[in-house]
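1. Give me a model of this one.
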Amino acid sequence: MKNELPMTDISPAEGLSPRAATFRLGRALDTGLRWLTEGSAALLVVVEVVLLFCNVFSRYVLNQPIVWGDELASLLFLWLAMLGSVVAMRRGEHMRLTSFIARLPVEKRAFVDTLGAVIVITFIGLLFTPAWEYVSDEWIITTAALEIPNAFRVSAIAVGLSLMLMTCVARLLTSARLIDFSVSVAMLASLGGLLWVAEGPLLLMGNWNLVIFFMIGVMAMIIIGVPIMVAFGLATVAYLSTMTGTPLSLVVGRMDEGMASLILLAIPLFVFLGALIEAMGMARAMINFLCSLIGHVRGGLSYVLIGAIYLISGISGSKAADMAAIAPALFPEMKKRGEDENELVAMLNASGAMSETIPPSLVLITIGSVTGVSISALFTGGFMPAVVGAIAMAAVIWWKNRKGEASTGKRASGKEIVRSLLVAVPALALPFVIRTAVVEGVATATEVAAIGVAYTFIVGLLCYRCFDWRRLYPILVSTASLSGAILIIIGSATAMAWALTQSGFSHQLAQVMSTVPGGALGFLIISAVAFILLGSFLEGIPAIVLFGPLLFPIAKAMGIHDVHYAMVAIFAMGLGLFAPPFGVGFYAACAIAKVDPSGAMRRVWPYLGALVVALGVLIAVPWISIGFLPTK
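-> Take a look at the predicted model:
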């Protein structure tokens, strides 16, 4: 939260007041951090795309794989993740829950913002020395192909934490009042002292103390708007420091482990790809084709909205990118036909929930990375659950429009349909290229993302010719920011899951969940309810990173297919993510459409109710998720 300085703070006779000097120092620090991090992160996105495309070209075309290519990509990837996290911190784009603090009066909200910044500084401060110790420990380890110390890679974590610390200091200098800062420091110091004094009683509680650290503590921080990655990380650090003698450098090591998987490099590449298809005009071409087919029927553009989300979700992998690509293309025409803007947002929001399983969803990639489930199988299994959700939504649209006036849209002629199809063919081919390459094993999810970016650039520049090159740099920076926000959550959640495992909680959870009534079906229903709740507060990726390694082995032991369980979990988390009043996806849809959430909230429930029915069908009929998987 930035506060502009009043002009009275600066006196020509007396020079700068202390408040003005502090503000200017903070602004100068913030500006320096922006130029240092945004340009570097944008450059790393470009380098990763080029490097991976060269890897694919050398392997499949020249038949001469670049032996050091993956190792260099992995090294640069961690730097991209951490610099992206810094950019997200500076731009206020880390994933966090704002539903509660948004209702506070301005003065109280300013205090909560300051408290949140102090909490972030506390977390980074506790890990600052362990992070550099981890770099020192990794100095003696040499990489296999490049033959350089691994410290060059892991130093990204220490540097990233240092830059995030500077970012938080700059924010406090520019916006925090001294009284708010003092009270926040006193509150955290008191809480730390209380934990130190209560160490003995907490130890006597056994694993019930996990409720204090990982339920009460995490939820309290999330409610006041602390970034989710900090809520996870600080709860983990507090637990390990109070209850165990574990060196905190192990927390840094677990964060590194969580972000080190090269498959996660698909996340920034697909985010970049999602932004490109909108900027290149490919999304509009696909939407125009769908409009020519069914735009004239009663409620036709509503069906187009569902179809467009389905198609574009197969390319971008990012729900925010999907909605941002579709809303500007469809909403103006839908409003001309008399559609209520609140109804439009309700449909857009529910469509985002419906399409969570469509490959190459970032949640699918993450779930494969943390649980070991085949990403190819997840991509194959993700189509039909979304079809069931789309049918359920279409039924609601039909019911709402069955007695309405006929559409005012003009029926397209055969020539117009053919013309729009020919224009859309290059764009429509991209989802099939991506899915076929991954499912058939031609390329990994990471490699196919680089192929998709190259394809989009070539087709967009040659066929659609509407790309404004001035948009490229902001797209690259936004890609780095969103990717960093996602990846550092994965790192923090990995450390938290490790701490829970070390406590014995995972074994206790397995025992409890294996005794639920109803056997496998009961376990699926309870899991669905749990993931809806988790999705409301944590979003899909942090929830699956935290609980996937704990619950998937239990599901497998109960005879539930990995892919079936993954689809139930992802669909349920999508419902939570887009369900008001807590789901942040709902507010993202309202922000994209520029609509007041209070009006849209009343209209969204029939669509979400239909998706709950679809989830029940998905639970009861495993074939929907696994029917198209190759038989072993």
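2. use CA for all of it now, contacts and neighbours both
-> Noted.
3. In the stretch 51-200 of the chain, what residue spans correspond to helices?
-> Secondary structure of the stretch 51-200 of the chain (DSSP state H, counting those that start in this stretch): helices located at 69-91, 106-138, 151-175, 178-197, 199-204.
4. Residue 586: which of those is closest?
-> Residue 586 lies closest, by CA to CA, to one member of the helices of the stretch 51-200 of the chain: helix 69-91, at 20.5 Å.
5. Distance check, the most centrally placed residue in the chain against residue 334.
-> In the chain, the centroid-proximal residue (CA atoms, centre = their mean) is residue 486; its distance is 4.8 Å. For residue 486, the distance to residue 334 equals 33 Å [CA to CA, to the nearest Å].
6. same deal with residue 138?
-> Relative to residue 334, residue 138 is positioned 57 Å away (CA to CA).
7. can you check residue 530 too?
-> 36 Å.
8. Who has more neighbours out of these two?
-> Between residue 530 and residue 334, counted using other CA atoms under 10 Å, the more crowded position is residue 334 (19 against 15).
9. Would you do the same for the sequence below? I want to compare the two.
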Amino acid sequence: MLTFLFVVLLVLLLASVPIYVALGLSSFAAVALFSDINPMILIQRLFGGLDQFALMALPFFILAANIMDVGGLSTRILKWARALVGHVTGGVAMTTQVSSMLFGALSGSSPATVIAIGKIMYPELTRKEYNPSFSSGLLASAGAISLIIPPSITLIIFGSVTGVSVGSLFIAGIGAGLIYGLSSICYIYFYARKNKLPRDKRASAKEFGKATKDAFWALLIPVIILGGIYSGIFTPTEAAGVSAVYALFVSVVIYREMSWKSLYETLLESARTTAQVLVLVAAAQVLGWILTREGLPQQIAAFITANIESTILFLLLINIVLLVLGMFMEGVAAITILAPLIFTTAVSMGIDPVHLGVIMIANLAIGMYTPPFGINIFVTQTISKLNMVQMLPGLTRFFAVNVVALLIITYIPESSLFLVHLLE
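-> Model (predicted):
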């Protein structure tokens, strides 16, 4: 049955069938043709896969991200970042990277980060004589950090699939996200210095103070989310609701950039995005249940235990598999399928569950801009108007520096876990 399931799944994916259809159709076909399982059980699994408390955070974080974009929070974040680092060598590119890290900490959505930051910063990068390929690679890779920096939708999915604390995953994501971002910042500095690219005039204390004042309410959001979770005021799921309400209050009352019409359109867009993510999660949960029922995770665990004794080699294997998979599959789908297969074996080998989650998400973040199907590539193309061949040199360079960051995250666990241990 599993052979038929994987063949059908692969054929459907290669035929560009929507992923949720490919997952669901291959699962139902395999069960109907090769087992005596009542198909109603699969329907129950579809709904059961969504009946998880952690998943309640998804629609609220998605709504919060969309409100922030429409309500002017992203623009103020960007101006603050430019006042902070714009005068440094590579300052305009660093502004793009830092703004993406900050907006990722507000939204948790990679494509939303690329659009929100890219539509403002790409014209600025080209005006400052940055190569279009470099600029496109920067936008695509910088946006991917939203998968790592909390509140990350993908971290929530990992927590819901494996039972690992979402709060601990969020805290670990801070350290991992900083390493990921710093790897790009280092490359940006040397690239700009080598090419003698112009930089902004240093912002005066008055200008920086004004930018900080304007962005103050937006910068408070990650403080509220993470501070509230670890002070025990609310759970990660409740934090999602708080962030959405807070973003709406700031957009409507303080910044006054969101009308009732734009709020209505934002609600509709958030509902569509939520539906797309959750139907994918439900379909993947059905596939995961079939694989578990057929004993595939146990077979993989037995094979690895018999053939791979080194944790270092096991982690390297995970990275290779996830980097390849990330070229073809979106992060949420990859996590819902692979996490249950890898989790038990990894824990049995002494790998911290939170560390495993961060490693998987860091891999899939790189996959967001890896050809041929990295979604950030296509989102960036709507801004830069470059084709994939033109973008490839820039994508390759950022891929290389981010893989270095991935190896640090993988083989130095404290790089992401130190904050978790500090707050225990």
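10. After superposing, what score do the chains get?
-> Aligned and superposed, the two chains score 0.95 in TM-score terms (TM-score structural alignment, normalised by the length of the second structure); 423 aligned residues with a CA RMSD of 1.6 Å.
11. that older thread, deepest of the helices of the stretch 51-200 of the first structure, which one?
-> helix 69-91 (a mean of 24; mean count of other CA atoms under 10 Å).
12. quick one: the strands in the first structure?
-> All strands of the first structure, identified by DSSP state E, fall at 10-11, 15-16.
13. Serialize the ones you listed to TSV and add fields for mean neighbour count and distance to residue 535 of the first structure.
-> Shown next, in TSV, are the strands of the first structure (neighbours: other CA atoms under 10 Å; distance: least, CA to CA, whole Å):
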stretch	mean neighbour count	distance to residue 535 of the first structure
strand 10-11	14	48
strand 15-16	12	48
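14. closest one to residue 346 of the first structure among these?
-> Closest among the strands of the first structure, using CA to CA: strand 10-11, at 48.5 Å.
15. so that closest one matches what in the second structure?
-> Alignment of strand 10-11 of the first structure against the second structure: no match, by TM-score structural alignment.
16. try stretch 194-204 of the first structure
-> Using TM-score structural alignment, stretch 194-204 of the first structure pairs with nothing in the second structure.
17. Which residues does that stretch contact?
-> For stretch 194-204 of the first structure, contacts defined as CA atoms under 8 Å, 6 or more residues apart in numbering pick out 209, 242-243.
18. In terms of distance to residue 404 of the first structure, which of these ranks first?
-> residue 209 (57.4 Å).
19. number of nearby residues for the closest one?
-> When neighbours are defined as other CA under 10 Å, residue 209 of the first structure has 16 of them.
20. How about it: what's its closest non-neighbour residue?
-> residue 202 (5.8 Å; CA to CA, 6 or more residues apart in numbering).
21. Show me what the residue nearest to the centre of the first structure aligns to in the second structure.
-> Match for residue 486 of the first structure (TM-score structural alignment): residue 277.
22. what's near enough to touch that match?
-> Residue 277 of the second structure makes contacts with residue 332, as judged by CA under 8 Å, 6+ apart.
23. Turn the strands of the first structure into CSV, including distance to residue 458 of the first structure.
-> CSV is the format used below for the strands of the first structure (distance: least, CA to CA, whole Å):
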stretch, distance to residue 458 of the first structure
strand 10-11, 53
strand 15-16, 54
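24. Need the nearest residue in space to the counterpart of residue 217 of the first structure in the second structure, chain neighbours excluded.
-> Under the alignment (TM-score structural alignment), residue 217 of the first structure maps onto residue 8 of the second structure. Distances taken as CA to CA, 6+ apart place residue 26 nearest to residue 8 of the second structure, at 5.6 Å, with adjacent residues excluded.
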